[in-house]
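>>> Okay, predicted coordinates and the sequence, questions at the end:
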Amino acid sequence: MLLADDTEAAKPYVKDIAEILKNQTVDPSVRSSAAYALGNLGEAAKPYVKDIAEILKNQTVDPFVRSSAAQALGNLGEAAKPYVKDIAEILKNQTVDPSVRSSAAQALGNLREAAKPYVKDIFDFLKDKTVDSGARFGATEALVNLGEAAKPFSRCLLFASKLTAFRCCQRTERKISSIRRRYQRPYCE
């Protein structure tokens, strides 16, 4: 969304953007873009932080929109700190879509100091083998952002990152091999 790149130009439209995010009849991709924009508008979006948090917590909202709401909160820094506990609850809730939990982990990582009490929860999400490794990548990023607070988990983090990269490479190699086999044609002279 272009407005997110120019805070001053977007200020007159912040209320409208927030209304789009809250409107459940709007297409989820548009609502997601509205959350993204608000997350990048800094001070101008402060009055709507509570609304963004409510979107994140609402389990009836599309996961794509909720993920964007989590990322928006992570980008809003100080204004989102009152909602750190809510973000952590989303991360810990195993019934929540993994992409939303991954975005919650990333948001906590972006909120740094305020998220330090939840480092172990982020690490537990990273270790959860029932969650897709792509979704767990958000936890890796969060722990890196949390720096010293994540240091007790750094050895395990390094191992998990290497293992995730290895598994992704394996899957990619299998897909490439499958494609090669499918499209190989007998050599003709």
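Ah, there it is.
>>> drop to CA atoms for contacts and neighbour counts, all remaining ones
Noted.
>>> where exactly do the helices run in this protein?
7-10, 14-22, 28-39, 49-57, 63-75, 84-92, 98-110, 119-127, 133-145, 154-183 (DSSP state H).
>>> where's Leu126 relative to Lys85, distance?
For Leu126, the distance to Lys85 (Cα to Cα, to the nearest Å) stands at 18 Å.
>>> ok, these two, which is more surrounded?
Between Leu126 and Lys85, counted using other Cα atoms under 10 Å, Leu126 has the larger neighbour count: 26 against 15.
>>> Return the distance of stretch 2-13 from the chain's centre.
Taking Cα atoms, centre = their mean, to the nearest Å, one finds stretch 2-13 lying 23 Å from the centre of the chain it belongs to.
>>> got the contact list for that stretch?
Outside stretch 2-13, the residues that touch it by Cα atoms under 8 Å, 6 or more residues apart in numbering are 36-38, 40-42, 44.
>>> let's go with 7 Å and repeat that
If you take Cα atoms under 7 Å, 6 or more residues apart in numbering as the criterion, stretch 2-13 is touched by 37, 40-41, 44.
>>> just stretch 101-112 next, same as before
Stretch 101-112 is contacted by residues 67, 70-71, 73-75, 77, 84, 87-88, 90-91, 115, 122, 135-136, 138-139, 141-143, 145-146 when judged by Cα under 7 Å, 6+ apart.
>>> Any of those residues buried? List them.
67, 70-71, 73-75, 77, 84, 87-88, 90-91, 115, 122, 135-136, 138-139, 141-143, 145-146 (16 or more other Cα atoms under 10 Å).
>>> The structure to be compared is supplied as follows:
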Amino acid sequence: MDDDVHFVRSKAAVALGMLKVADEAEHLSEVLVDKSPSVRASAIFALGELGQDGCRFAHEVAKMVGDTIVGVRVAAVRALGRLGVGHYAGIVATTLNDPLVRCDALEALGVLGAYGAAFAEDVAECLQDDDTRVRVAAVKSLKNMGQQASDFAHLLLEDAVDDNHDGMEAAKSALLSINALDAIEVEE
């Protein structure tokens, strides 16, 4: 991690994460200030891969959501989702306004349990996005929120009759997941 070549530092960080080398978590957190964006993003990725062992650095990862480089912001949002530290859901939700991070933020909110579900209304607003990928990510996020997303079943139904097959299937699956399909008549 002390190599002069940023590519080597970046790959070393990724390897530590993939191998889940928890003993190096402290060292990975120190690399979050590296001048190279790829090294910062790789260190964030690695901390996210450490799961519970990386949780003690969630605060440092959360700070990286504000980085000027989109790849670093994406890595931070994804890592916060993987770390599962719910009280950072609010920080993740702030990135829903960033079109370059929105899909990753939706995915992260969907896995942050009740903390992520607190932002179900914000997630549901993304069902109206012009980008199909964002709409599908919003549907999947609401699906993961389960019953807490049931207030938005009518919006999911609109997606279920959309022309896009992936969006339609994801919406139907989400409606089943939140136990709302019974209450709504879906035309095939």
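Good, I have the coordinates. Worth saying up front: this structure is predicted, and the values here are computed from it rather than measured.
>>> Quick check: the residue nearest in space to the middle of the second structure vs Arg135 of the second structure, distance?
Central residue of the second structure (Cα atoms, centre = their mean): Ala108, 2.5 Å from the mean position. From Ala108 of the second structure across to Arg135 of the second structure, the span is 15 Å (Cα to Cα).
>>> ok so, going back, need the contacts of stretch 2-13 of the first structure in a markdown table with neighbour count and distance to Ile17 of the first structure, can you?
Shown next, in a markdown table, are those (neighbours: other Cα atoms under 10 Å; distance: Cα to Cα, whole Å):
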| residue | neighbour count | distance to Ile17 of the first structure |
| --- | --- | --- |
| Ala37 | 26 | 8 |
| Asn40 | 22 | 12 |
| Leu41 | 22 | 11 |
| Ala44 | 18 | 11 |
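>>> Farthest-apart pair in these, please.
By the measure Cα to Cα, Ala37 and Ala44 form the most distant pair in the contacts of stretch 2-13 of the first structure, at 10.7 Å.
>>> rewinding a little: now the contacts of stretch 2-13 of the first structure in a markdown table, with distance to Leu157 of the first structure?
Shown next, in a markdown table, are the contacts of stretch 2-13 of the first structure (distance: Cα to Cα, whole Å):
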| residue | distance to Leu157 of the first structure |
| --- | --- |
| Ala37 | 31 |
| Asn40 | 29 |
| Leu41 | 32 |
| Ala44 | 36 |
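>>> Find the residue closest to the aligned residue in the second structure for Leu143 of the first structure in space, skipping its chain neighbours.
Mapped onto the second structure by TM-score structural alignment, Leu143 of the first structure lines up with Leu142. Nearest residue to Leu142 of the second structure, sequence neighbours excluded (Cα to Cα, 6 or more residues apart in numbering): Ala149, at 5.6 Å.
>>> That neighbour reaches Lys140, doesn't it?
No: between Ala149 of the second structure and Lys140 there is no contact under Cα atoms under 7 Å: 10.9 Å.
>>> Alignment lookup: the residue nearest to the centre of the second structure to the first structure.
Ala108 of the second structure maps onto Ala107 in the first structure, by TM-score structural alignment.
>>> Contact partners for the nearest residue to its match once chain neighbours are set aside?
Once flanking residues are discounted, Ala107 of the first structure sits nearest to Gly74: 3.8 Å by Cα to Cα, 6+ apart. The neighbours of Gly74 of the first structure, taking Cα under 7 Å, 6+ apart as the test, are 107-108, 110-111.
>>> make it 10 Å
By Cα atoms under 10 Å, 6 or more residues apart in numbering, Gly74 of the first structure lies in contact with 39-40, 68, 80-81, 83-84, 87, 103-112.
>>> Kindly tell me how buried Met18 of the second structure is, as a neighbour count.
Met18 of the second structure: 15 surrounding residues under other Cα under 10 Å.
>>> Ignore what I typed, I meant Val96 of the first structure.
By other Cα under 10 Å, neighbour count at Val96 of the first structure equals 15.
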